[in-house]
Structures are given as structure tokens and as C-alpha cells.
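Visitor: All I have is the shape, not the residue letters:
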């Protein structure tokens, strides 16, 4: 990506304009993002970037004028000039969180305030509060006027778009504030998510009328993107996602450097296919590239194209903490915890008071069992701001690592009290309730996490585990399948699906799911430098497939997979070399079958770099990683294969010995039984087998 000095100057002006205009409209998070990106931008050559160099104050060079800071539309500029003093008053009310007063500056309330005196006996009784509907209908707090066959008119006075946005945004936040006040405590007895923002219906009708009126006058090209964004947010609250997506795309075309609109658009994309569908509808500028990297990270798509695009962006923004965080999260989703931790360490060293995404860093330290470093990060976060959801999650992870699950739940609840839509807290609290054997509360936590973000495969997987503990295999299977659809190259997902099928007696489908787990696990082994050039498969999964074939009375396939299980002790099979010496025909056929399954999996369209991002503690112990099998000895014994027998491979060896004895292959049975005695596992069964072999040989003699 080649950027000239003129391009950099243009980008600098656009980011400066976005930071100022977002701040003027009280969109402080988007303003902070634009300001941080502006500060991290590659310096322009003609600028003096050395802070130690002397500056000639007598003859300063005036900076280039930013053409975007002034309003381009003369009508809007005139309206803004007339409303300047009122705008300052409204913004001062907004900054002190007096949202109703802020809105009333430009939009006086139509009804007088409620009198403090007691109502007279002749007054009409107060209308009861409307009860939200059950099921899917309760999600929509308003109905669009288009459903009634007519479009509303513009109910707002003639105001500039800047003032109108501030007033309507204040009304929206006032409704959110009242909704939070009516909401019960987190997971309390009355916390059913029934509280709604009562300002949404009026906002939806008003904005629809304002936008329709502007379209009727042929003024669509005069839109600034702010009110379109607010209308999309209101539609999202009413679960009208398709229409919201349309307005968000229009908003990012009119105002591409407003990061908040891109974030809302990302929340509407549930898969990489959704991203591909809207790719051609997005503007062609650098913000689309940033959005692509951000969406790919959120969808766990750590592809080479993603890394390439991220590298190009980091060349333009070399000091961007946001892009560094995306890089670290890509490593995190790829299960490369060391490199992810290193990047977060660098961010923490340069910006010790930055709390954004610090909860992900605590997850990484949790998985790595880095308790001292996690304690250090928790101290830094607490000293910076103890009432941030990220801080509460960091401290909760620290207590969880100490096995103090009650304290961990307390901090996750505190995070959700501060922000009900903080995804990490819902999922992590579900994990803690699983540890505390409180399955029903864990299910509710995971359900709330899925409501916040349907792309959170950890919550879907947690729901499957919880229902599996309750012996509700049909429900568990459904949630495991949702998790596997989000993470098709995660062997753990397919192992869970196969386990559910086996419990339900659907053996053939269980075998297919476990073969998918083998394919995904073999990719992980290939990417692992410790596995060398050999395709290592998970012995436990192979053994499960073998036992399932035994349930189908297919001893030939069972024996083939038992041989494969045994083969993993010596590091598995070399990739692409299925005809090696000492490998029988059954092994070759199974390898070919797995290779065929491998090809089918490649057609799913997902990147083979997908990995399970975090291995939290669960009811059952996690399966051993495939990378722990087939490790080679050190250089002092180069060329010698070091065997690592495990309980699983010992069971396979015993089964094969018994199978050989049943088929009259006494030499093979005797050899496997003697190996079992050397391993120190299944010794008694091996000795009994050797006695049977000796007795049969004597009978034959």
C-alpha cells in the first residue's frame, strides 16, 4: 500500500475532522479512537518530529488548513451559526449528564411535567404500563409506521443536523438511563430483561419522518451520516437488523471516519459470508481496510490475507495501539499465546493506563497460568480505574485462577452492573458457575452472552456442556453444533458433537463428527513446530472411533483405527507418505479416508488456521493436546524415535493383542503383550494374554 505525502496529509485532516466532530456530538468513544489513530499516524516528512530540536518562533510555518473542519453546506452552516449559543448550552447539559435538559433546549417537551400535588378524585386513572409480549415479539419495542401503510411527517422544527443529532441522542441516552434504573440486579429473581427504552418508539417515528421528508425534497445527498447512524442504532434496538444494516452502510458512505458506525455494522455480521456479501457495498477507502481486519478478528478469521492487510495498515499507523491489539487478538484466537502476550506487554509498557481489551490479556495470562503477571495487571488496572468493566474482569480472572470462584463471580457481576452488554463478563461468569456446579445459573449466563453476541462460540459451547451435565443430549447437541459452525476447525467442538451423537445411539454420525475432529486436530499438529513434518492425530479420538466401529461389529475398521492409535506413539505418519515400510493395508486405507475427509473439510470455506482461543476449566478434564504426542528425542539421540505410551495407546495395544489372538496371529499377540508388560500399564491383562498364547502354542505343538 503506497501512500504519498498528500495522501497522509488528507488522512490526517480526515481523522482530525472525525475526532472534533464526534466530540461535538458527544460520541466520545469514536472521538477517542480517531484521536488515537491520528496520533499514531506516520509522520509527514516535512514536519519536524524531533522534540529536542530548537524551534524558530520568530518565523513559524503555518500548518495546512483543514478543509473538512468547516461545514460544507451553506444552509447547514447558517443554521449552526444561528444555534451556536443554544448548542453550547445543550452540550454543557449533556456533559453533566442532564440528558432531558439537553434535549429540551432544541425540542421542548410537548406535555407539561407531572404535578407534585396529589391527583384529584375526579382525575382519570393512570394508564397501566404496557406489558411486553412474550417470545420474539418482546424484542421489538416499537413498530415501524410502514407496517401501518403510511409514513409519518417530519415532527422536528427546522434545526441543523448537528443540533438535531445532539438533542435526539440525548433523548436516547435518557431512555437508556431510565431503563438501567428499572433493571433488576444481575441475574436477580426479577432480572428477565423486560425493561425497555421507552424513548425508542418516538425516536423511530421521528427519524423515519425526518429522513422521508428529506428524501421527498431530494436532499439525500446533503446527509452528514450522523442521523442515519442514530436511526440505525434505534432500529437495532428494535431488532430490525436488515433495515439497520442498510442505513449503517449509507452512514459510512457519508461519514466514513466515524468508527462507531463501523462497530455497529460489525455486530450485524454473523459469519464471513455476511462480510463478503456487503464487501462491494462499502466505500473504497482506508476505513474499509481497518473494518475488514476488525471483522476478521471478531470472526476468528486469522488468514494470510488478514495478516497482510494488517501489516499494510501498521506501516501507515506504526504506533497504533488499536492495530496492535487486533494483531494480538489474532494470535490469541490462533492459540499462539506467547506472541499475543508479548504484544500486550508492549502495549502495557507504552500505555500503562490503557484499559481497552485488557480483559482479553487477562484471559491469555489465565490460560498460560501466569498468576504473578495476572496479579500485576490487576493491580495496574485497579489503580487506573476500579469501576471499569475491563478492570472487574481482570480481577475476576485473577480470583478464578486462585480457585476463589465466589469472589470471581462477584467481580463479574460488578462488571455487568457497570455494562450489561459486556460480553466477556457474561461468558466468564458462566464458566465460574460451571465450576461451582450451579448449572442452571450457568445456562442463564451463557444465554445472556449469546443475546449480546451470537458469534461467541464459547457461550454456545458452554451451553452444550451445561445441558450435557443435565443429561439433555438433544439440547447439548444443538448448542455444540452452533459452536462447531462458528469454529469448524476446532477439534474440541467436533469431539463434543461426536460425544453427544454417541450418547444418543447415533453411532455413524458420531464417527463422522470425530473424523472431522481428527482433520482439525491434524492441522494443529502440522502448524506446531514440535510436531515436525509428521501428521499427528489425537490418540483419544482415534480410540473413540475404533470403539464406535466395534459397536457396529466392524472389526476390520476398528482394528485399523486401533493401529492408527498405536502409531501415534512414534510421532504419527509422515505427511503425504502413506506407503512407508511397516505400515499395513488397513492403516493405508484409513489414512486415505482421513485425507478424503480433509479435502471435504477444506470446502467449508474457513481458514485452516482456526484454533480454539481459550481452554477454560470444564466439568470433565480437557483432552490432551495432539501436540503432546509424537515428540522427538533430543539431538543426543538423533535418528532414534522415542516412544511415549499413554493409557489410551496401551488400551489400543491390549485390544490389538486380543484381536490378534482371536485371529490366530500368536506372534503378534505375544509381541504386543510383552510391550504392555514393559509399559507398566494393563500388566495383569498382558500376563494373562501371554499365558493364553503359550497354552495355544503348546496345544499346537
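Guide: Now that the structure is in, tell me what you want to look at. This structure is a prediction, so every number in the text was calculated from the model and none was measured.
Visitor: Going by C-alpha atoms from here, please, whenever you check contacts or count neighbours.
Guide: OK.
Visitor: buried sites along the strand or helix carrying residue 526?
Guide: Per DSSP states H and E, residue 526 falls inside helix 507-527. Neighbour-count burial for helix 507-527 flags 507, 510-526 (criterion: 16 or more other C-alpha atoms under 10 Å).
Visitor: just stretch 182-192 next, same as before
Guide: 183, 184, 186.
Visitor: Specify which member of those is nearest to residue 244.
Guide: Taking C-alpha to C-alpha as the measure, residue 244 lies nearest residue 183 of the buried residues of stretch 182-192, at 25.7 Å.
Visitor: That closest one and residue 162, how far apart?
Guide: 32 Å (C-alpha to C-alpha, to the nearest Å).
Visitor: And for residue 103?
Guide: From residue 103 to residue 162 the distance is 13 Å (C-alpha to C-alpha).
Visitor: between these two, who's got more neighbours?
Guide: Between residue 103 and residue 162, counting by other C-alpha atoms under 10 Å, residue 103 is the more crowded of the two (26 against 20).
Visitor: Just the buried residues of stretch 588-600, please?
Guide: Buried residues in stretch 588-600 (16+ other C-alpha under 10 Å): 588, 590, 591, 594, 597, 598.
Visitor: OK, contacts around the first one?
Guide: Counting by C-alpha atoms under 8 Å, 6 or more residues apart in numbering, residue 588 makes contact with 578, 579.
Visitor: tell me which element it is part of?
Guide: Taking DSSP H and E as the criterion, residue 588 maps to helix 585-602.
Visitor: right, and the helix or strand after that helix?
Guide: helix 647-662.
Visitor: Give me the contacts around that next one.
Guide: For helix 647-662, the surrounding residues in contact (C-alpha under 8 Å, 6+ apart) are 539-540, 543, 559, 562-563, 565-566, 569, 666, 668-670, 672-673, 676, 679, 681-682, 685-686, 689, 693.
Visitor: and what of stretch 104-115?
Guide: 86, 89, 90, 156, 157, 163, 164, 167.
Visitor: Presented hereafter is structure B, for comparison with structure A:
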């Protein structure tokens, strides 16, 4: 999708600033912060009264009565405005309680101590609850409040449940930690909100809904695993409050695959926020294409100073495994905003894969100086210790990250990697399982689970997890290669061949390969060539099927990758393509050349076998075996020569 037509930047700025105020009023701090950063990234306009000149400034200093008009959160609905004015003292009290993280106390200001407690224990046949502040109850069992106050009360109730859930959690991966704690307020909140919306519809007031309670209902339904209904209510909220970023992120969490995204986009408003969401959702689904970068550039023309959008570009490069470009974007972000910790865990992952220890050490120092107790900081420091091979210390920091945020996907996955390094496969598997519970779209956790089960030689389990990973990342040859290896180990060579061929066609060039669990340096192969390792494995599978001619053709194709792909010249003859370099001699191509040399020897083509063996002696990896083969071939050729000379 793309932006069409012109829009008023002043109007856009005012809409975003209004969203900042309204999100702050409802204690949606992350959404308020996001909107404020976005508004600040808009370029200043010379005719914009928000940006005063020196003359304006001097006039204001001379006369304090002259000042820019602040944004005032006024409600256009007269009834809502009347209720907000009546509730102002109670609202301000409730908001201060929320700001002090006294969530149950905040909810009790408007709902009373009975309704604010666990809803499942509501008594039957008893007198109606008396609400504080003189608020009279409505037909749905809630006090007659403005939508602002009702949202704050119910949201505080939701946060009280989240806080209680964290308090009841056991030690990370301890004997009693089963990861099954739930927010016990969800059922009661769902009933209250359902009744409120039904009451509004019955009274014909649905058209004056503001969208905030729809957002809360969508969150509650997502927590209750009612995915389709959650999507519907979040989309309703987005149409009413398009600059509430929290609703967009909740909707992105509900997308299980990239195929769902186009269908969702049809139901969303066609504005700049939908385009931002499209870029964000693609990135969260680990997708990256030139079209995504083009769309991102289009949005950055509107918000040229947006650090959020710059972070999205860095993450697009990161998911495409273009670590150099990702590191460059993250480095610019760190220079311009050294105290911004958002997504620094991904930056540390990129530096870890690149084995850039000095920069990773510097990043750890910057993050620690800013905030020691942020999950991102703990992941950065954990990666630093992991790169130093101090795996116990790394695990300690990843555990600390999870203590701060049990839903930290990076921490669960990275801790699994560390347990693998310590040969604690069962703890690694549990870590990866918890990562999958946090985000079932994370192909890396599924892939790591497959690798962990391979270590335990449980190949059918490994096959299942590799298949899940490939369904999320179908264009990644590494996923299909892992499936092919599993089929080989369970003795299904035909299926293995099919999957390996799928790996060859998965992309225009094979991606850089890391070690089993993401450690070690990587080398990027030339684009335009086929993966010699996959070709070699296909050849071995054909050999298992006793189809040696087919095996030989794939071995020859493996060796051919040293010089790069072939291209037709003007006369229609195949020659090496000078525009694309090959892989050069590798361990795999040397093994393929040795296989061909032995195969030619068994066929009696001694001269061809001798030529291949001599090539191995010059720059191959199988030198000793090649020398032994040369001696054997030399003896056979001498025997044949002497036998021909015998009368």
C-alpha cells in the first residue's frame, strides 16, 4: 500500500498531540510516549504557531499573558464533558493512585472495593454494591461514569491482575515454574465490558463510543484466547482512535502469518497509521523485501526524524540477515539517541553474530549507564558475556531480564542458546518452549527446538519443529536443509531429495549459515550460486538409492560452484558468467571432487580420476586421501600399460 493525495501536516501534528494527551489521561504510557516521539519527528513549519520566532519569544517574555495555547483535552460530546467535569476530583485521585502503581486502589475509586476485587466472587441475592462518590449504577452493573473514568478504572483492574500474576510467578525455570499463570481479572472484565457495550447498543448510544473501551475489550479478549473477536474489537478501536499505538501492536500480535496481513489491511482505515502498521507488522513477521524499504522511505518523508521508523529499518535489515546494514542503522540511532534502549537487544544480537566484541562491550557500557534494570540492558550484557564464553554469567543476566519481563522473547531464546553451550539440552528445550509460548511466530525458537531434539537424536520431534519453522520462513533455505537432514536420518532419502531441491529454489542465493545456535562468525557466499552443501547432500541421497549416475551429475554440479554459474555467450555456448564469482574451493567441493575421482576410478576412467586427484593435491582438503588414490591409480595404470605391452 502507499500514501495517496496530500494531507495537512499541521492537522496531522495536532491529531498526534491530541492522542498524546488522551493516552496520558488514560495512563497508556507507552502509547503516549510513542505518539509524542512521532509528533516530535515531524519537521517544523515556518507558519506553525507551535514553533515561535525570536520576536514571538521576546514578546512573550515582555508580556506573560501572551503564550502559545496548550492542548486541552476537551470532549465534543456534551454528556461526556458534563460527566468528566463532575468526576474531575475522583479522576485525579484515581490517576495519582495508578501513577503510584496502586492499581486496585485506583479501580476502587470508581468501582468500590467489592467490584474492584476479584469478580468471580460476586455474591448472589445480596444488596447491590454501593459505589463511591455518589455514582449511581447503570443497568450493566457499572456506575454511570464518563468513558474516560470507566476506562481508567477497568484498565487499573486489568493491571492489578497482571501485577498479581507476576507476584504469583515462581523462580525462572524453577521446579514450580510451569509458565501457566493467567490474569484472573480477565473473566470479570470481559463480562463487565460485554454488559457495558450491550447496554450502549440497547440505548442507541453506540455511535458516541470513543474507542478506548473497545481497545481494552480487545486486550481482554486476546488474553482470554478469543482471537477473532479480539481482532474485531481492536479494529473498531483503531477506526475511532487511530493514533493509539497500543491498539495497533495488539492487532499485530494476533497475526499468525504473513497471509493474514492483506486481509486485515482491507478492514483498516486508509491513512498514514495503516502504512506504519503495515511496515511494523511485516517486520514482526520477520519479512523483509525491497518493497518494505520503499514503503518505509515513503513514511520517513512525512516523519523524517522518527527514531521508531529508523529502528524498523534496522530490524528489517536484521531479519534479512544483512548484519552490516543493520549495524550501521543501529549505530546511527545510538549516536543520535544514546539513552534510547528500545530494540538494543537486537543490535547486540547483530554485533554478536558479527563477533564485534569491542562494539558489543561499548554498547553494554552505554546501556548499563542508562538503566541497569531494563530487559534490553540485561540481554545486551548477557550477549557480551556469551561472546566471551562466560556462559554462566550470560545465563544470570538473561534470567534477570526474564525476572523484569517474563515475556522477553530475546531473553528466553538467548538463554536457550547458552544452555546448549553448557550441554544442558533439557533446560535449553524448556527455554525455547517458553519463547514459542511468548511468540508463536518466532521461527528462530522453533528452529532451535528442532536442533535441540537433534542433539538428543529424537529426529521425529526435530522434524516437526523444523517444519513449523519452515512454514514461518519458507524462503529460508536453511529451514529446508534442516528438514532434509532429518529425513536422511530417519532413512527417507526420496523425501530428503525433494526437500533439498526445495531448499535450492527457496531463494536466489543461499543465506549465510551460522553455527547450530547462532554463535561464531559467518561468511556471506556470493549471490547467484547454488549451495554446494545442499547439492552434495542431494548427490549422497541418490547414492543411497543406488542411482549413481544421478549422484555423479549432482557431484559435478557441486564442483562447478567453485567457478560460479554458467551463462550463454553470443554463440549460445555455456561459459562461466564473469559477473558472478564462485565459492572457490571449499571442504564440500573437495569431498565432491574426491567422490568423482573414486567414481571415475571404478568406471575405469583412470586418466580422468588421476586429473581430479591431482586437482585435490593442489588446493583440496582431502590431500592425504588424494595422494593415496594417486598411488593406487598410478599402480593400476602401470599394470594396464605393462599388460598391453606383454605379447
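Guide: Yep, that arrived. All values derive from a computational prediction rather than experimental measurement.
Visitor: returning to what we had before: which ChimeraX command selects the buried ones in the contacts of helix 647-662 of structure 1?
Guide: Here is the ChimeraX selection string for the buried members of the contacts of helix 647-662 of structure 1, based on 16+ other C-alpha under 10 Å:
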select :539,540,543,559,562,563,565,566,569,666,668,669,670,672,673,676,681,682,686,689,693
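Visitor: how about the helices of the stretch 301-450 of structure 1, start to end?
Guide: Remark: helices assigned in the stretch 301-450 of structure 1 by DSSP state H, counting those that start in this stretch are 304-316, 321-333, 337-350, 358-367, 371-384, 389-401, 405-418, 423-435, 439-452.
Visitor: Out of those, which one sits most buried?
Guide: By mean neighbour count, with neighbours taken as mean count of other C-alpha atoms under 10 Å, helix 389-401 ranks first of the helices of the stretch 301-450 of structure 1 at a mean of 27.
Visitor: In structure 2, what range does that one match?
Guide: Aligned using TM-score structural alignment, helix 389-401 of structure 1 spans residues 375-387 in structure 2.
Visitor: Residue 527 of structure 2: how many residues sit nearby?
Guide: By other C-alpha under 10 Å, the residues close to residue 527 of structure 2 number 18.
Visitor: Excluding covalently adjacent residues, which one is nearest to it?
Guide: residue 509 (4.9 Å; C-alpha to C-alpha, 6 or more residues apart in numbering).
Visitor: ok, now residue 573 of structure 2?
Guide: Per C-alpha to C-alpha, 6+ apart, closest to residue 573 of structure 2 is residue 567, 8.0 Å.
Visitor: Would you verify that the one you found is located in a strand?
Guide: Yes - assignment of residue 567 of structure 2 by DSSP: H, G, I helix; E, B strand; the rest coil places it within a strand.
Visitor: Apart from its neighbours in sequence, what residue is nearest the most centrally placed residue in structure 2?
Guide: Nearest to the mean C-alpha position of structure 2, counting by C-alpha atoms, centre = their mean, stands residue 284 at 4.3 Å. Ranked by C-alpha to C-alpha, 6+ apart and with sequence neighbours excluded, the top spatial neighbour of residue 284 of structure 2 is residue 252, at 7.6 Å.
Visitor: Need the counterpart of the one you found in structure 1.
Guide: Counting by TM-score structural alignment, residue 252 of structure 2 corresponds to residue 266 in structure 1.
Visitor: Then residue 296 of structure 2?
Guide: Per TM-score structural alignment, residue 296 of structure 2 is aligned with residue 310.
Visitor: For its match, list the residues it contacts.
Guide: Counting by C-alpha under 8 Å, 6+ apart, residue 310 of structure 1 has contacts 290, 293, 323, 327.
Visitor: can you do 10 Å?
Guide: 289, 290, 292, 293, 294, 304, 323, 324, 326, 327 (C-alpha atoms under 10 Å, 6 or more residues apart in numbering).
Visitor: Counterpart of the third one over in structure 2?
Guide: Spelled out, it's residue 292 of structure 1. By TM-score structural alignment, residue 292 of structure 1 lines up with residue 278.
Visitor: Now do the match of residue 296 of structure 2 against residue 481 of structure 1, distance only.
Guide: 31 Å.
Visitor: next one: residue 101 of structure 1
Guide: In terms of C-alpha to C-alpha, residue 101 of structure 1 sits 50 Å off from residue 481 of structure 1.
Visitor: more neighbours, these two?
Guide: The neighbour count for residue 101 of structure 1 versus residue 481, taken as other C-alpha under 10 Å, is higher for residue 101 (22 against 19).
Visitor: Please give the element, helix or strand, for the more buried one.
Guide: For residue 101 of structure 1, the host element (DSSP H and E) is helix 99-106.
Visitor: Return the mean post-superposition distance for the very next helix or strand once past that helix against structure 2.
Guide: Moving toward the C-terminus from helix 99-106 of structure 1, the next helix or strand (DSSP H and E) is helix 161-182. If you overlay the two and look at helix 161-182 of structure 1, the average distance to its match in structure 2 is 0.8 Å (mean C-alpha distance after the TM-score superposition for structure 1).
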